[in-house]
Each structure stands twice: as structure tokens, then as C-alpha cells.
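Visitor: kindly return the folded structure for what I paste below:
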Amino acid sequence: MSNSSLLKPKLRVLFVSHTYVVGVNQGKLEAIANTKEVELALLAPNNWKALEWNRFLNLETPCPQIRIYSAPVLFTGRVGAHLYAPWKIWQVINDFQPDLIQVEEEIFSLCALEVAVLAKLYQKPMVIFGWENQQRSLLLPRQWIRNYVMGATNLYLAGNQDGATVISNWGYKGKIEVMPQMGVDTDLFAPKIVNNNQNQLNIGFLGRLVPEKGIDILFTAVSQLRQQGLNCRITICGSGSSETDLRQMAAQRKIADVVTWKGAVRHEEAPQEIGQFDVLVLPSRTVDTWKEQFGHVIIEAMAMGIPVVGSDCGEIPNVIANRNLIFPEEDATALAVILKRAIADLDWRQEMGKYGIERVQKYYSHERIAQRLIDLWQKIISNSN
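Guide: The predicted model follows:
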């Protein structure tokens, strides 16, 4: 290594996001810090409320390499409406002196607006990450915020292909890259030796039990398979408003005896549960206010060598990227055809498992996403000088 490379100063990047209140979500940040190419800081709320669970979350700090700044936010728990005291962001920028600021909040959010104002004032390049993937009309104040933030943004990271289209249609003229907010921990979600049972297919689902997740479609497909004399089971990991209806549906379709309900699963328990599946199915459907933005459980299962079958809702087909594993939304019969092949063709099932491992290693590990970000940041800094 040359003396010049040893003396090269590290790139200083400030992240601003409520997502990283939860320590397990900081894997990407840790992977960035571990490269030794970047000095990293994070500003996150110390009073974030998870509205879905109706409880406050403590800001976790599992990564000593990351400099943590914390402060309360107004309107905690409201992703688009929460904001810091402006002088707190000013203090953080003055103290850390970042070369670049990355805000992982929607581009029309109040938090993105207040960071954008200060980024312009301090002439700091700014990157925005957003999940928004529906072409919806915004109220006039939100439109103004969006337009102002777009004007301060050097790079927009879209969590999905639809999001890239949305931001372009909104008039953003800068550089757009498509990547998920977080990758997958390939040490935690590691391939396991699977004793495939050709006599019975264990089909897994992990997620919220709500209508848009399409679990009823999976029940219909399994009912069809049983009518053909094929042996399979379903393991449901999750909780939600539809559980009672789904239990009744399983009884109506005469499959209640092959459905196991595990309830909500903590993230650290997910590898153990996923490891029991022969395939994971994500049968999501588009509704007026939602379509699948990514489906993080897809890359977790793929990393473990578990084949993933998904509908063509939102980003699912782009993440899986294998037409043999994709079926049209609402089409239970098409899903049943894929599952029948998984039962009948063990070699194909194993091939699809290996395919998933290779795809995650190439695109979706924390380390791969970390390096992509560093490369993008360096280009921004070079263009800014």
C-alpha cells in the first residue's frame, strides 16, 4: 500500500433516518464502516414510536464504529411528518463535518425538507432514499416539499423499479439508482443442510397477516394440490388483522389440518423458522393504497437456499428475477402449478435454492450494497469538486 493511499482521508457520511433506531437494521451501516473507507455518523430519533405495535423503541447502538447522534422528534412514528428541532441537525453537521449527507426518508417528508435546507446552506451533497412506488397525487404543501428536496438532491436511491419511475414522473432530473434500503446478513441467514422430504412439501409464509399479502391465494392453491392427492403443509409465521378470517378460510377449504400458525416471529428467530421451509411463498396483491415495495423476507430466504415463489406484485418479480418462480397476482392455479413442480422435481427445487444464494451474494448482501453506495458517493464527491 502506498503512502498516498495511507494518508488519503476517509469519506465522512452522515445518515439521517428513523429506520436505524433498531440495531438489527444497522447491518448495512456496519458493513460500510468495516470497509475502513468511510467514517460514518447516524442521526436517529431517541423517542421513536412504532405505531403498529403502539410502543416506543429505544435507540440501539450495537456498532461502535458508527458515531451516534440522537434527538427527540415531533410527531414521532409518523414517517412523513416527523421532524427534528432544526438547530439539532445544524449542531450535528457542525460537529461531524460530513462530506455528504444521506437521508433515508421519503422525498416529500418534513425531515427530508429540513435536512435539504441545511444541505443547501452548507453546500453539502445530499442523497435521498425512498420506497414510494405509487403514482399518487400529493397535497400542495407536500408537492412543494418534494420539489424543494428534489432540487437539493444529488442522487436518488429508489427502493424499487416502480419508485424510479415515480420519481422521474415527478420531474426529478438527477441520477437515480435502484437498490433496497438494507441488504441481508449472510452470516445470520446462512445456507443450511436441508433434508428435503419428497413425500411432503413444507410451504412457508412469513409476514403480516393482512389482505394485501394474499395468504388466501396460497390457501386456494394448496387446496387444489390436495385435491390432486399431493402432500403439502403450510407454516404461517406472522400476526395481523386477517388471522381470524384466514383460519376460517382454511377450514372452509378443508386444509386446516395442514396449516401451522406460529404467530409473530422476532427477527433473530427468523432464520430458524425459514430454515424449516422447503419453499417460501409471497403471494402479495396490489390494492388501491399499496403494492409490494420489496419483500425483504425474499432475500433472507434466498440467502439460506430456500426457493422463493412470488406473485408479480410490485417489486417481487424484480427481486426474484426468475420467471419460473413468478405467478400472476390472484392466480392460485398458476401458483399451484409451480408448487406442484417443487413437489415432483427435487433436483429443480435444489437448483432454485442455489440460484437464490448466488443472487443474494451478487446483489443483496450488506457488503455488496455497502460497496455500491461507497462507489456512488465517491462519484458524487468527485463531481462536486
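
Visitor: from here on, contacts and neighbour counts on C-alpha atoms
Guide: Will do.

Visitor: look up how far A116 lies from the closest residue in space to H82 that isn't next to it in sequence.
Guide: Closest residue to H82 apart from its sequence neighbours, by Cα to Cα, 6 or more residues apart in numbering: F75 at 4.7 Å. Relative to A116, F75 is positioned 19 Å away (Cα to Cα, to the nearest Å).

Visitor: more neighbours: which of these two?
Guide: Using other Cα atoms under 10 Å, the more surrounded residue of F75 and A116 is A116, with 28 against 15.

Visitor: is that one in contact with A152, as I believe?
Guide: Yes: when contacts are counted by Cα atoms under 8 Å, A116 is listed as touching A152 (5.9 Å).

Visitor: common neighbours of the two, please.
Guide: M126 (Cα atoms under 8 Å, 6 or more residues apart in numbering).

Visitor: wait, the residue nearest to H82 touches S109, no?
Guide: No: counting by Cα under 8 Å, S109 is not a contact partner of F75; they are 11.9 Å apart.

Visitor: which neighbours do these two share?
Guide: A81, H82.

Visitor: in the protein, which spans are helices?
Guide: All helices of the chain, identified by DSSP state H, fall at 3-7, 27-34, 86-96, 110-122, 140-152, 161-169, 215-227, 243-252, 270-274, 296-303, 316-320, 332-344, 346-359, 366-384.

Visitor: would you reformat those as CSV and include distance to I128?
Guide: Converted to CSV, those look like this (distance: least, Cα to Cα, whole Å):
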stretch, distance to I128
helix 3-7, 29
helix 27-34, 16
helix 86-96, 16
helix 110-122, 8
helix 140-152, 9
helix 161-169, 11
helix 215-227, 33
helix 243-252, 36
helix 270-274, 29
helix 296-303, 20
helix 316-320, 21
helix 332-344, 36
helix 346-359, 26
helix 366-384, 12
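
Visitor: out of those, which is closest to N195?
Guide: Nearest to N195, of all the helices of the chain, is helix 346-359, at 10.8 Å by Cα to Cα.

Visitor: mind listing residues that contact the closest one?
Guide: Here helix 346-359 has contacts from 191, 196, 198, 299, 302-308, 320, 342, using Cα under 8 Å, 6+ apart.

Visitor: swap in 10 Å and give it another go.
Guide: Residues external to helix 346-359 that are found in contact with it (Cα atoms under 10 Å, 6 or more residues apart in numbering): 186, 190-191, 194, 196-198, 278-279, 298-309, 319-322, 324-325, 339, 341-343, 362, 364-365.

Visitor: hang on, isn't N195 packed against N202?
Guide: No: in this structure, N195 is not within contact of N202 by Cα atoms under 10 Å, at 11.5 Å.

Visitor: looking only at neighbour counts, state which of the two leads.
Guide: Neighbour totals were compared for N195 and N202, and N202 leads with 19 against 8 (other Cα under 10 Å).

Visitor: next up, for comparison:
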Amino acid sequence: MKRARRLVTLSHSYVVGLNRRLANEMALVGAGTWDVTTVAPRFFHGDLSPLTLQLEAEEAARTEGVRAFFSRSLHAFLYGPEVRAHLASSADLVHAWEEPYVLAGLELALLTPRRVPFVFCTAQNLSKRYPPPFAQAERGVVQRSAGWVAWGETVKENLLTRPGYAERPARAIPMGVDVDLFHPNRAQGESLRQELGWATSGPPVVGFLGRFVPEKGVPLLMAALDALGTPWRALFVGGGPMEGALRDWAARHGDAARVLTGVPHHGVPRALNAMDVLCAPSQTTPQWREQFGRMLAEGFACGVPVLGSDSGEVPRTMGDAGIVLPEASVAAWAQALASLLESPERREALAARGRERAVTRFAWPVVAKAHLDFFTELLERRG
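Guide: Alright, predicted model coming up:
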């Protein structure tokens, strides 16, 4: 019987159990063919609070904890010396979920034995010039790699223009969504509407999910709703610096608008199911453009019609399952919303297309298989 290939996948994000979903799905999809080990920091300073590695019950992949130093900085942190043993063992391929320009990415590339293919993944969809030593780190990681994974087509297109990237095999793979957790459940959504004080009957609900910041298009969506003559209700779910301004705007609209904050991840499907339309009016800035649009895939999975802007990866994520609109045109957004709110049949058709796209493109088993197929291709290239 042929020995299963050993995959070692490392990421500082793996300190959070939810972020190990990709590794666990690769272990499930590759059962009998791939043996997957996850390496994660035992402790990491998170954006909001310190994080300690906790193993979940019945994870398909083994998880090994190691030390991480200088973890207050994503660019400068390093894995502890015990990571060398995991990389120097009998791995057939090493996968690093670290950007190539961070020092930890360079560390993992250098510690991986030369005989072992090293693959990194990246979400960098803006052309940037890095100062030393990060520019040197990027060049070193790219040169050492056997291939790289881009979290989106626009990421791949951007990086193919940078030195060295085009000389390595690359694969654009989207992020995944749990299509079992995120699924159509209108009764669940209706219960949330009732909690919000909305009657069962009433105008369709226009929804927003994400950070309350200008680059996510909150001001544009407020302006588009203000311009609508068609009756509507609006539900903004998320949090961020614009919360105060958003609540002031909602108060002016009385019973028509609600702002919901503090929703945990497992509560997001319920919020999405309370919406009749999901809007993702992301706005490109010199420092940012949408890298994927997780809310789009989650909205699709819940069978919610989706409108998205033409910022960054949004049109690629949407495909033909949603409606893509100019990111800066309030008039276009108002017109599209009016057309959709006035047509239950069109909303139903978009909902069906979105759910199909979520299941066939963004479901975790699909995303995991895409990774394993790419890894297999790289190994076969090496003979």
C-alpha cells in the first residue's frame, strides 16, 4: 500500500481553531492520500486580545504547538526554534500561510530542507514596495518556493508583475465557507426580525455585513438608501468607527433601519437570513481594495441575493451569481436596489444562483481539494 504523503502546514492564524478549517478539510479530503499536520503558535498577541492555542474536539489534522517570539508585530514575529524539527522531519511538502515579505515567512522557507517543496500563500492584491529587510525577505521566499497560492485572481495578477513570481507555478484559490453552517433558513431570519421589533410583513430588508468603515462603502449605501423611492428596511451588521454616524442615520429613519453589533461568527447566518438583499459596496483606496469579500460567499451560501461593487476581487467572487455595480455611483446603486426590491422573482433567481456558486466553488471541501490538487501537481513535477 502506498504511503500517504505528509503535509506540514504552518500559520500564526492557526492559533484560532476556526482558522484551522482549511487544514482539517485537507485532512478529510485527502484521507488515505495525505497525512496533515498543523503547526501553530502556543500563544500569539492578537489584534484585539492575546490568543492561546486551544485544540478542538475531533480535528482531522494533528496540531502541534510551538513558541512564537515578537508576536505583537505580524511583520517581525518569528517561530520558536522547535519549529525546525517539524520542518526537518519526513515532510513531503511544507505549506506556509504567511505572507512572503514577513520575517516568519522567510524563516520557514529557510528552515525547510531543500529536498522538500515549499509553498506559500498570499493575499497581497496591491503593488507595494517594501523597505529592508522585508523586500529581501520576499525575494528570498519566492526564490526558495516550489509554487505559491494566491487568495484570488486579482492577487495572482498583481504578483505576476513582481520579480520572480512568474517563474514559479501559481494557483488562484478562493477562501472557503461552511455551507452547512451558512445555509438558507428563513424561519431563523424571521425570528431575528421579530427580535428587532419588525413585523412579519413589511418592505424587503437591505442588508450590510462587515466593518463600519468608509472603505467598505457604508456612506455610499446610506446615500443610496436615502435616494430610494421604493419602500425598504435596512439592517447593518458589524462594527467599527462609523457606528455612531450609522446609528444617527438609522435614528432618522425610525422603524426602517436597525444597527446590530457584537454578532459572533455562529450568529452571522441568522443575520444573513434576515436579509432580502445583501450589499457589499466596497470602495478602492490607495492602501486597500477588496481581497475576496467573505460576506459575498456567506451571503450566497444563505441564499441571499447579492449586490457588490467592482472593487478588487469582488467581481471575481461574484461571477454571474450576483450583480456587480460601479463602486462610486450612488445613482447606479439606488437604481439596482429599486429594481431588485420590486421583483421577488428576480431575487429568488439570484438566490438560487448564489447558493449553487457557494456549494460548487466556495465550500470548504472544494477549496481543500484545490489545494491538494496543486500540491500533488508540484510533487509530480519534481518526479
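
Visitor: select only the buried ones of the contacts of helix 346-359 of the first structure in PyMOL?
Guide: Buried subset of the contacts of helix 346-359 of the first structure, written as a PyMOL selection, criterion 16 or more other Cα atoms under 10 Å:
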select buried, resi 186+190+191+278+279+298+299+300+301+302+303+304+305+306+307+308+309+319+320+325+339+342+343+364+365
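
Visitor: where in the second structure does stretch 203-219 of the first structure fall?
Guide: Mapping stretch 203-219 of the first structure onto the second structure (TM-score structural alignment) gives residues 206-222.

Visitor: please apply the same query to stretch 125-137 of the first structure.
Guide: So in the second structure, the equivalent range for stretch 125-137 of the first structure is 117-129, judged by TM-score structural alignment.

Visitor: what's the closest of the helices of the first structure to A264 of the first structure?
Guide: Using Cα to Cα, the nearest of the helices of the first structure to A264 of the first structure is helix 270-274, at 9.9 Å.

Visitor: so which of the helices of the first structure is the most packed in?
Guide: Comparing the helices of the first structure by mean neighbour count (mean count of other Cα atoms under 10 Å), helix 296-303 comes out on top with a mean of 25.

Visitor: roughly how far out does that one sit from the chain middle?
Guide: 10 Å (Cα atoms, centre = their mean, to the nearest Å).

Visitor: other SSEs contacting it?
Guide: Secondary-structure packing of helix 296-303 of the first structure (3 or more Cα pairs under 10 Å, 6 or more residues apart in numbering; DSSP states H and E): strand 201-206, helix 270-274, strand 279-282, strand 308-311, helix 316-320, helix 346-359.

Visitor: go again using 8 Å as the cut-off
Guide: strand 279-282, strand 308-311, helix 316-320, helix 346-359 (3 or more Cα pairs under 8 Å, 6 or more residues apart in numbering; DSSP states H and E).

Visitor: what's S145 of the second structure aligned with over in the first structure?
Guide: Using TM-score structural alignment, the partner of S145 of the second structure in the first structure is T153.

Visitor: so what's that match closest to, chain neighbours aside?
Guide: Using Cα to Cα, 6+ apart, the closest residue to T153 of the first structure is M126 (5.2 Å).

Visitor: what's the burial count for that neighbour?
Guide: 26.

Visitor: and it, how close does it get to I380 of the first structure?
Guide: According to Cα to Cα, M126 of the first structure and I380 of the first structure sit 9 Å apart.

Visitor: mutual contacts of these two, please.
Guide: N154.

Visitor: for L296 of the second structure, what are its contacts?
Guide: A280, V306, G308, T317, M318.

Visitor: just give me the closest of these to A370 of the second structure.
Guide: T317 (15.9 Å).

Visitor: pretty sure the closest one contacts G299?
Guide: No: at 11.6 Å, T317 of the second structure does not count as touching G299 under the criterion of Cα under 8 Å.

Visitor: quick one, what contacts the residue nearest to A85 of the first structure when sequence neighbours are not counted?
Guide: Excluding the flanking residues, the one nearest A85 of the first structure by Cα to Cα, 6+ apart is V73, at 7.2 Å. Applying Cα under 8 Å, 6+ apart to V73 of the first structure gives the contacts P45, N46, N47, W48, H82, L83, Y84, A85.

Visitor: quick one: what's aligned to R78 of the first structure in the second structure?
Guide: Using TM-score structural alignment, R78 of the first structure sits opposite S73 in the second structure.

Visitor: please apply the same query to D331 of the first structure.
Guide: Per TM-score structural alignment, D331 of the first structure is aligned with S329.

Visitor: that match: how many residues sit nearby?
Guide: 13.

Visitor: Throw the helices and strands packed on helix 296-303 of the first structure into JSON lines and include distance to V265 of the first structure, thanks.
Guide: Compiled in JSON lines, those are given as follows (distance: least, Cα to Cα, whole Å):
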{"stretch": "strand 279-282", "distance to V265 of the first structure": "15"}
{"stretch": "strand 308-311", "distance to V265 of the first structure": "19"}
{"stretch": "helix 316-320", "distance to V265 of the first structure": "22"}
{"stretch": "helix 346-359", "distance to V265 of the first structure": "22"}
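
Visitor: out of those, which comes closest to D216 of the first structure?
Guide: Across those, closest to D216 of the first structure is strand 279-282 (Cα to Cα), at 11.2 Å.

Visitor: where in the second structure does the closest one fall?
Guide: Aligning strand 279-282 of the first structure against the second structure (TM-score structural alignment) gives residues 277-280.

Visitor: quick one: which of the helices and strands packed on helix 296-303 of the first structure is nearest E105 of the first structure?
Guide: Each of those has some distance to E105 of the first structure by Cα to Cα; the shortest is helix 316-320, at 21.6 Å.

Visitor: so which elements touch that closest one?
Guide: Helices and strands touching helix 316-320 of the first structure, by 3+ Cα pairs under 8 Å, 6+ apart, are helix 296-303, strand 308-311.

Visitor: can you convert those into TSV and add a column each for distance to R146 of the first structure?
Guide: TSV is the format used below for those (distance: least, Cα to Cα, whole Å):
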stretch	distance to R146 of the first structure
helix 296-303	26
strand 308-311	31
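
Visitor: lovely, talk soon.
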